[in-house]
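Visitor: please find the sequence and the predicted model below.
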Amino acid sequence: MRVVWQLLAVVAVWAISGQCVSAVDGNPWLTLVLGLVTAVIAVLVYRWVVGRTERRAVTELDREGAAGTVGRGVLIGLALFGAVIANIAFLGDYEVDGLGSVTGAVGLVGFMAAAAATEEVVFRGVLFRIIEERAGTLISLTLTGVLFGLMHLANPEASLWGALAIAIEAGGMLAAAYAATRNLWVPIGVHFGWNFAAAGIFSTEVSGNDTPKGLLDSTASGSQLVTGGDFGPEASVYAVLFGALLTIVFLWLAHRRGNLVPRRGRRTVPAEAATTVPR
């Protein structure tokens, strides 16, 4: 029943927040405030429902060092998407035409914060973590990654390739980030950094959604395999490649730290890491 109660709580926040943020679409300042408030509520609800149903300290959302950990995740997400855009631009398929909209970028901070926090507590906080207990890290990563990708089939301009790309570069990579660090702050930060870079800085589509213009006025043209077409750079082969590479890095870190959970087993911690808590 803990799965039921946890999902009911966090999915309710996810659904309600989505409606509320959509209701103030067009007002960047209200979107900023409401989005940030939603992100905080999502974290608080997760901490409350998991603490009550599992009767434990919710260490995956420790307050100590949270800001710095989120910040590191944001930098990873920004750098990752920046690398995708740099490679697309190198081929001449992405061009900056001038400055975009500062207020548009402000609103996208709130919008993407809400999306990152709510989706991470649902997919990595509840689904990945609980499936991992029974099936192990790799199976849980695969199942929740596929589910995360399939969810995006409901988006505008969606395709099976776009869903597969999201499953690899986001679903798998963010689950691996959680496995490596055993906290949700890093995947929340990476998720936010990636999405905000896409829309708030480089003004591209995010998973097929046509968001307000960000800091740069830009155009993308060329092969869909390179640019991602109407779905946006998340369907670019570069996004899949860099996301897969980062997934491998996170899984290597998880293995090194003894954080990989075998199927129907318990996590084994190497002797040199037995007295430390990975963060």
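Guide: It's in. Numbers count the residues shown, from 1 in each chain.
Visitor: when you work out contacts or count neighbours from here on, use the C-alpha atoms and nothing else.
Guide: Will do.
Visitor: helices along the stretch 151-279 of the chain, start to end?
Guide: For the stretch 151-279 of the chain, the helices defined by DSSP state H, counting those that start in this stretch occupy 160-166, 173-181, 185-196, 224-227, 237-256.
Visitor: go through the shortest one and flag the buried ones.
Guide: Yep, that's helix 224-227 we're talking about. 224, 226-227 (16 or more other CA atoms under 10 Å).
Visitor: for it, packing partners?
Guide: helix 237-256 (3 or more CA pairs under 8 Å, 6 or more residues apart in numbering; DSSP states H and E).
Visitor: second structure follows, compare the two:
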Amino acid sequence: MTFRLHLLRSWAAQPRNGLLLMIALIGVYFAYFAIPALTQSNAFGRGEVETGIAPFLAKLPTEIGLAASVLAVVALLGWWQECRIVSRPVGVGFWALLLPALFVGSLISLSILALIGGAETDPPLTSAIWGRVLIFVVLVGIFEEVLFRGIVFHAIERVGGPVVALFLSSLLFGAMHYVNWMSGQPLGATTIQVLHAAGGGFLYGALMLRTGSIWPSVILHALWDLSVGLNSATFGQDQDPSLDAVAAAGDMAPTFLGRIGEVLLYGNEPIYGLIVLLFWLRWRRRQAARPS
């Protein structure tokens, strides 16, 4: 067993082989989600957008398996350090988490205030339900971040460098969400989700580069998913929490300034991700220029 594991790791250590392995892994996960969807009567956009907390609870066992499977792949390949799972964080980079954490925290706070004000959810958010929801969003964060900002990012990084890996892994992350269309979600809503996921993935990847660790992105990703679930449960929205603000900006100010407002509200993640990336590139140049 040890000899076979050594052979696997030696094979995957070759950049080209690692890239092939990454493509195969993406294909396996895509097939896992897509094939069951093809047997449903509402496949290819003939269903509705899932809302509320109930879908989180129903998918909890699946997310446990997905998170365990992707961590098992990392263990088999021995890519703990390469995927920045056990790498030492760069403390000076944690400032980059402040703004996105405040943004997501404000969205969660609005939902909590609505709950305190008497908003009802289905099912009611008891302490047990809260615990299951929190476990669910953390598992989703682990699965998606380890897969895309870990395995996929590292495989592309060895071939094209970190910037290319950031862009391509973000695009792949966004495109992967088209399985929701195959599962019945309307195409328009899915396309918005795909674009948002690609932008969010860009931010998560930039934060990972700046902090040197995947865990800040896992936590931020989990908090974002929590805000989406709470928003749809308390306000009845079928998309992410920023859509209300985007729609309001368009209705109240259908002008050039209104369009700018929409970009800032709905496109804040890729914009901020680009800023973080530029700071990381500057920091890396300074580190390289230091005398050894």
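Guide: That came through fine. Quantities reported herein were computed from a predicted structural model and do not represent experimental measurements.
Visitor: TM-score for the pair, please.
Guide: After superposition, the two chains reach a TM-score (TM-score structural alignment, normalised by the length of structure 1) of 0.59; 225 aligned residues with a CA RMSD of 4.5 Å.
Visitor: one step back: can you redo the helices of the stretch 151-279 of structure 1 as TSV with distance to Ala114 of structure 1?
Guide: Formatted as TSV, the helices of the stretch 151-279 of structure 1 follow (distance: least, CA to CA, whole Å):
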stretch	distance to Ala114 of structure 1
helix 160-166	19
helix 173-181	16
helix 185-196	9
helix 224-227	26
helix 237-256	22
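Visitor: and the residue nearest the centre of structure 1?
Guide: With distances taken as CA atoms, centre = their mean, His191 lies nearest the centre of structure 1, 2.8 Å away.
Visitor: can you pull the contacts of the aligned partner of that one in structure 2?
Guide: Following TM-score structural alignment, the counterpart assigned to His191 of structure 1 within structure 2 is His221. For His221 of structure 2, the contact set (CA atoms under 8 Å, 6 or more residues apart in numbering) comprises 141, 145, 204.
Visitor: quick one: which of those is nearest to Ile26 of structure 2?
Guide: For these, the residue nearest Ile26 of structure 2 by CA to CA is Glu145; the value is 13.2 Å.
Visitor: give me the neighbour count for that closest one.
Guide: 29 (other CA atoms under 10 Å).
Visitor: circling back to that earlier point, quick check: which of the helices of the stretch 151-279 of structure 1 is nearest to Thr142 of structure 1?
Guide: helix 173-181 (9.0 Å).
Visitor: for that closest one, packing partners?
Guide: Against helix 173-181 of structure 1 (3+ CA pairs under 8 Å, 6+ apart) you get helix 137-151, helix 185-196, helix 237-256.
Visitor: tell me which of those sits nearest to Val70 of structure 1.
Guide: helix 185-196 (4.6 Å).
Visitor: ok, average deviation of the closest one from structure 2?
Guide: Helix 185-196 of structure 1, aligned to structure 2 and superposed, deviates on average by 1.1 Å (mean CA distance after the TM-score superposition for structure 1).
Visitor: got the buried residues for the helix ranked longest in structure 1?
Guide: Criterion DSSP state H: the longest helix present in structure 1 is helix 28-54. Neighbour-count burial for helix 28-54 of structure 1 flags 28-36, 38-39, 41-43, 45-47, 49-50 (criterion: 16+ other CA under 10 Å).
Visitor: so which bits of the very next helix or strand once past it are buried?
Guide: Next in sequence after helix 28-54 of structure 1, counting helices and strands by DSSP states H and E, comes helix 66-90. Buried residues in helix 66-90 of structure 1, counted by 16+ other CA under 10 Å: 69-74, 76-82, 84-85, 87-89.
Visitor: name the helices or strands packed onto helix 66-90 of structure 1?
Guide: Packing contacts for helix 66-90 of structure 1, counted by 3+ CA pairs under 8 Å, 6+ apart, involve strand 94-99, helix 185-196, helix 237-256.
Visitor: let's see 6 Å
Guide: Other helices and strands packing on helix 66-90 of structure 1, by 3 or more CA pairs under 6 Å, 6 or more residues apart in numbering; DSSP states H and E, are helix 185-196.
Visitor: buried residues of the helix it packs on, list them for me.
Guide: 185-196.
Visitor: and Thr211 of structure 2, how many neighbours?
Guide: Thr211 of structure 2: 25 neighbours (other CA under 10 Å).
Visitor: looks like it contacts Pro89 (just checking).
Guide: Yes: the criterion here is CA atoms under 6 Å, and Thr211 of structure 2 meets it with Pro89 at 5.4 Å.
Visitor: dump the residue contacts of the residue mapped onto Ala288 of structure 2 from structure 1.
Guide: For Ala288 of structure 2, the aligned residue in structure 1 is Pro270 (criterion: TM-score structural alignment). Pro270 of structure 1 makes contacts with Gly258, as judged by CA atoms under 6 Å, 6 or more residues apart in numbering.
Visitor: how about 10 Å then?
Guide: 255-259 (CA atoms under 10 Å, 6 or more residues apart in numbering).
Visitor: how about Ile16 of structure 1?
Guide: Ile16 of structure 1 neighbours (CA under 10 Å, 6+ apart): 22, 38.
Visitor: tell me which residues of whatever helix or strand it lives in come out buried.
Guide: Secondary structure assignment for Ile16 of structure 1, by DSSP H and E: helix 2-23. Across helix 2-23 of structure 1, burial judged by 16+ other CA under 10 Å covers 6-7, 9-11, 13-14, 17-18, 21.
Visitor: hey, what's the angle from it to helix 28-54? Just curious.
Guide: Angle, helix 2-23 of structure 1 to helix 28-54, by axes from the mean of the first three to the mean of the last three CA atoms, to 10 degrees: 170 degrees.
Visitor: not counting its neighbours along the chain, what's nearest Gln81 of structure 2?
Guide: Using CA to CA, 6 or more residues apart in numbering and skipping the chain neighbours, the partner closest in space to Gln81 of structure 2 is Ser87 (5.3 Å).
Visitor: so the one you found touches Leu209, yeah?
Guide: No: counting by CA atoms under 10 Å, Ser87 of structure 2 stays clear of Leu209, with 11.3 Å between them.
Visitor: distance of the residue nearest to Phe196 of structure 1 when sequence neighbours are not counted relative to Val21 of structure 1?
Guide: Closest residue to Phe196 of structure 1 apart from its sequence neighbours, by CA to CA, 6+ apart: Met112 at 6.2 Å. Distance of Met112 of structure 1 to Val21 of structure 1, computed by CA to CA, to the nearest Å: 10 Å.
Visitor: so what sits against both of these two?
Guide: Common neighbours of Met112 of structure 1 and Val21, using CA under 10 Å, 6+ apart, are 31-32, 35.
Visitor: thinking Ala12 of structure 1 is in contact with Thr38, fair?
Guide: No: look at Ala12 of structure 1 against Thr38 with CA under 10 Å: they stay out of range, at 11.6 Å.
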